[in-house]
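need a structure here:
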Amino acid sequence: MKTEQKDLIKATVPILKEHGVLLTTHFYNRMFSHNPELKNMFNMGNQQNKKQQTALAMAVLAYAENIENPSALFPVVDSIGHKHTSLDIRPEHYQIVGKHLIASIAEVLGDAALPEILDAWSAAYSQLAQLMSGHEASLYSNQVKKTGGWTGWRPFLVKDKTEESAEITSFYLYPTDGGAVADFTPGQYISVRLFLPELNLLQPRQYSLSNTPNGTYYRISVKKEKGSVHPDGIISNRLHDTIKVGDVIDVSAPAGNFVLNVTVDTPVVFISGGVGQTPLVSMLETLIKQEHQQPITWIHGCRGEHVHAFKETIAAWSEKSNQLNSHIFYDVLESDSTDSNIHEGWVNLDLLDETILQAKTKYYICGPATFIRKHFEFLTAKGVDKSTIHFEEFGPASLQLHGN
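A predicted model of the protein is given here:
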């Protein structure tokens, strides 16, 4: 890009801060109107609740702010790249997106969309598309190099369903071709794709892998969204209510960069809310199997004992490992308990200062955005280095905490 074009991009930053969501909302409406087939690749629930529009607006703003040094955005590029490969996004899709993005800028800005501004954004988008598609090409290449690896969608058999709590059920997925399945790094997810007759669309959703790699099958543990009649929870509910043992579903290869660092021998603290524990269960099981020699602290919060998934599993691991110490927080205690590690109320790290604030500790947090922000800010206020705090927000990213 020319220096003058970069200056024009930077000059649009105030506009993006004020009108970014308006622009991205117009963009998605335009793209789906002209290319309705792309609705099969996007989570339409996140279109309804505006999460996707907000996430894209934040990404475009971050790119404009860092136009002089796009490499500074690599952590974001990597995270989005993993999501794209899990959805089978290919270079041709960038061409479609670019066409509608530039047209949307012109239509939203109106007379302010001078030709030189549109040219600058066309050059900027071309640079971004090359950066993203190049990184995704390397991710795809790494996937197929693995034993049992693949790209795109692969049919898997639902071989078993196991209720983990009143809300969460685990699904055991085996490839229909009988081949091996690629190993993954604990914390990663897969995409599952189902056809929804009521929308006449294929719809993908990401679910964390809740077991350790075994080369034979994947396990996802899915929360049923009670009362949900819109696309935001419709896939999870379809898995619970309609998908039976013996059914076949489409699955993409494991992806994601919220992963356990298995090479560092340090204390580890896991902090989860609700179904946010699923990727952390995979991480914890890995440490148990490796006989991790440093302290491990498991902190989990949920509404009550009846919705507490993997309770017996964690208890059994605690018996097996002298290093594991668990603390459970229930919004409401449903029965009397003499266990000092069971607490009433929301997760409160103040109660665990001495346990979790050890030198060189690695922290992994997963749950809703407000849950992550609360505990991230608690840890940093206590002097914890942000680089040691790793987190994943379910759904399109909205947090700008500069951790991970």
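
switch to C-alpha atoms for all contacts and neighbour counts from now on
Fine.

which helix is the longest one in the protein?
In the chain, assigned by DSSP state H, the helix with the most residues is helix 115-145.

Here is a second sequence; please produce its structure as well for comparison:
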Amino acid sequence: MLSESSAAVVAATLPAVQAHGEAITGRFYQRMFDAHPELLDIFNRSNQATGQQKAALAAAVVAYAEHLTGDGTAPWGPILDRIAHKHASLGITATQYTIVGRHLLAAVGEVLGDAVTPAVAAAWDEVYWLLACELIAREARLYTGAGVPENASVWREWRVAEKVRETVDVVSFTLVPADGGPAPAFTPGQYVSVAVDLDGGRGQQIRQYSLSGRPGATHWRITVKRVRGAAGAPDGMVSTVLHERVAVGDTLRLSPPFGEVSAIGEAGPVLLVSAGIGLTPAMAALEHLAATDPERPVTLVHADRSGAAHALRHELPGLQERLPNLSVRLWYEDAADGELAGLKAEVADGLIDPARIPLAPGAGVHLCGPVPFMALVRGGLLRRGVPAERIAYEVFGPGMLRG
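Model prediction:
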């Protein structure tokens, strides 16, 4: 809990910090990377280039300060869990919080100048370390649960056993531990980080990919969409390497599985709603239920550009045979494919209409796809009376889903 004296100072200075939030976080990243260029191997350089990361950090710091002073409404437990899982998948260490804190608070002083008195600096230092200590504790528990020894690396070598082109822009990789050990169990909805080396000795980059195969198998599967640059943006760093340079027999560095969101819940009907490459956790969920609880009522609702762009579509008929209570609804922007593999799709003008999503009483919902898509669907389901706590979702990238 924030001390009473610091709470008063933070409340008084919060408007100024909020007004200059992105300037502060922009200066913070510049300072930190100048002093510790090795941290560029951890942070997503694409999000740095677009400004998404600094905007997300500024919003998070302000929202947490509001939470501590009693002015915020964000449910901070789930938010902290989500951040901790992402950090654990990157191998963030407790000592790195000291680096971040030093440069973040220095950036506050540089941007706000004389307004940052010793009392103001002390109050915001308290805010930062309350947040940091909560995350450090959560991440320590995650490392222990994943079997990662204290101060050890999260990375393990995995060998590519199979590479399958699913669509023009989507490839699946079947991966087995290079050391011959077992593949750790995971929950449908969890993801792994994949670290790849960049050309020219430019370090590494890390991205998260949902596990798209059956939990409990002797191997893992990830299904990767190639990110093609648009409107002047570059192609995706990691997805391009995976598509163009990684072949069967190569090795990749992967983290243990993390992610606090389960795609199947504990009991009752399941509603899986996905768009584009967001189908990957849904496929893991269907495979898991087919193997462990085949009578469970499941509805899959998926939106895509077309049948040709719908990765892993060919697996759905087999899953329908193994899951007698599985209902599949597909929406395509271009339904020129008609019927493929016995599956029909409706024509969708843009995104799915949430009012037309089949909804069983008491269903647990899992969403995965672009943020605007998830926001639309979640808002529609909330209006239809689905409690917020029954709607799980995963956001890849900075920021959180609101509303």
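
I'd say residue 162 of the first structure and residue 170 touch.
Yes - between residue 162 of the first structure and residue 170 there is a contact at 5.1 Å, judged by CA atoms under 8 Å.

what's the mean gap between the longest helix of the first structure and the aligned bit of the second structure?
Compared with the second structure after the fit, helix 115-145 of the first structure shows a mean deviation of 1.3 Å (mean CA distance after the TM-score superposition for the first structure).

Can you name the element that comes right after that helix?
Next in sequence after helix 115-145 of the first structure, counting helices and strands by DSSP states H and E, comes strand 154-163.

In stretch 210-230 of the first structure, which residues are buried?
For stretch 210-230 of the first structure, the neighbour count (16 or more other CA atoms under 10 Å) marks 210-213, 217-225 as buried.

Which members of those residues are the farthest-apart pair?
213 and 225 (27.4 Å; CA to CA).

hang on, the earlier thing: now the buried residues of stretch 210-230 of the first structure as CSV including distance to residue 150 of the first structure?
Converted to CSV, those look like this (distance: CA to CA, whole Å):
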residue, distance to residue 150 of the first structure
210, 20
211, 20
212, 19
213, 16
217, 14
218, 14
219, 18
220, 19
221, 22
222, 24
223, 27
224, 29
225, 31
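
okay, those residues in TSV with secondary structure and distance to residue 196 of the first structure next?
Formatted as TSV, those follow (DSSP: H, G, I helix; E, B strand; the rest coil; distance: CA to CA, whole Å):
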residue	secondary structure	distance to residue 196 of the first structure
210	coil	25
211	coil	28
212	coil	30
213	coil	30
217	coil	25
218	strand	23
219	strand	22
220	strand	20
221	strand	21
222	strand	18
223	strand	18
224	coil	17
225	coil	16
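
with those residues in mind, which one is nearest to residue 178 of the first structure?
Using CA to CA, these come closest to residue 178 of the first structure at residue 217, 10.1 Å.

Contact partners for the closest one?
Residues near residue 217 of the first structure by CA atoms under 8 Å, 6 or more residues apart in numbering: 172, 173, 174, 175, 181.

what's the answer for residue 300 of the second structure, then?
Residue 300 of the second structure makes contacts with 271, 272, 273, 274, 282, 326, 327, 328, 329, as judged by CA under 8 Å, 6+ apart.

which residues of the second structure fall in strands?
For the second structure, applying DSSP state E gives strands covering 156-167, 170-177, 191-197, 204-210, 220-225, 251-254, 270-275, 298-304, 326-332, 339-340, 343-344, 346-347, 364-368, 391-394.

Can you add distance to residue 382 of the second structure and give these back as a markdown table?
Formatted as a markdown table, the strands of the second structure follow (distance: least, CA to CA, whole Å):
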| stretch | distance to residue 382 of the second structure |
| --- | --- |
| strand 156-167 | 34 |
| strand 170-177 | 32 |
| strand 191-197 | 26 |
| strand 204-210 | 25 |
| strand 220-225 | 30 |
| strand 251-254 | 36 |
| strand 270-275 | 14 |
| strand 298-304 | 17 |
| strand 326-332 | 20 |
| strand 339-340 | 32 |
| strand 343-344 | 28 |
| strand 346-347 | 24 |
| strand 364-368 | 11 |
| strand 391-394 | 9 |
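
Let me know which of the ones you listed is the nearest to residue 48 of the second structure.
Nearest to residue 48 of the second structure, of all the strands of the second structure, is strand 204-210, at 12.3 Å by CA to CA.

what separates that closest one from the chain centre, distance-wise?
The chain centre lies 10 Å from the centre of strand 204-210 of the second structure; the measure is CA atoms, centre = their mean, to the nearest Å.

how about residue 354 of the first structure, secondary structure?
Here residue 354 of the first structure is recorded as helix under DSSP: H, G, I helix; E, B strand; the rest coil.

gap between it and residue 382 of the first structure?
Between residue 354 of the first structure and residue 382 of the first structure the computed distance is 11 Å (CA to CA, to the nearest Å).

re earlier: which of the contacts of residue 217 of the first structure has the largest number of neighbours?
Sorting the contacts of residue 217 of the first structure by how many neighbours each has (other CA atoms under 10 Å) puts residue 173 first, at 24 neighbours.

give the contact list for that residue.
Contact analysis of residue 173 of the first structure by CA under 8 Å, 6+ apart lists 156, 157, 158, 159, 160, 217, 218, 219.

which residue in the second structure lines up with the fourth one?
It stands for residue 159 of the first structure. Residue pairing (TM-score structural alignment): residue 159 of the first structure is matched to residue 161 of the second structure.

List the contacts of the nearest residue to residue 163 of the first structure once chain neighbours are set aside.
On the basis of CA to CA, 6 or more residues apart in numbering, the spatially nearest residue to residue 163 of the first structure that is not a chain neighbour turns out to be residue 169, at 4.3 Å. Residue 169 of the first structure makes contact with 161, 162, 163, 221, 222, 223, 240 under the criterion CA under 8 Å, 6+ apart.

Next: residue 100 of the second structure.
Residue 100 of the second structure makes contact with residue 32 under the criterion CA under 8 Å, 6+ apart.

how about it, what's its match in the first structure?
Here residue 100 of the second structure is matched to residue 97 in the first structure, going by TM-score structural alignment.

what's the answer for residue 301 of the second structure, then?
Aligned counterpart of residue 301 of the second structure in the first structure: residue 299 (TM-score structural alignment).

and the gap between that match and residue 310 of the first structure?
Counting by CA to CA, the gap from residue 299 of the first structure to residue 310 of the first structure is 13 Å.

more crowded one of the two?
In this view residue 299 of the first structure and residue 310 are compared by other CA under 10 Å, and residue 299 has more residues nearby, 23 against 16.

measure the most far-flung residue of the second structure relative to its centre to residue 27 of the second structure for me?
Relative to the C-alpha centroid of the second structure, counting by CA atoms, centre = their mean, residue 114 is the outermost residue, at 38.6 Å. Here the criterion is CA to CA. By it, residue 114 of the second structure lies 17 Å from residue 27 of the second structure.
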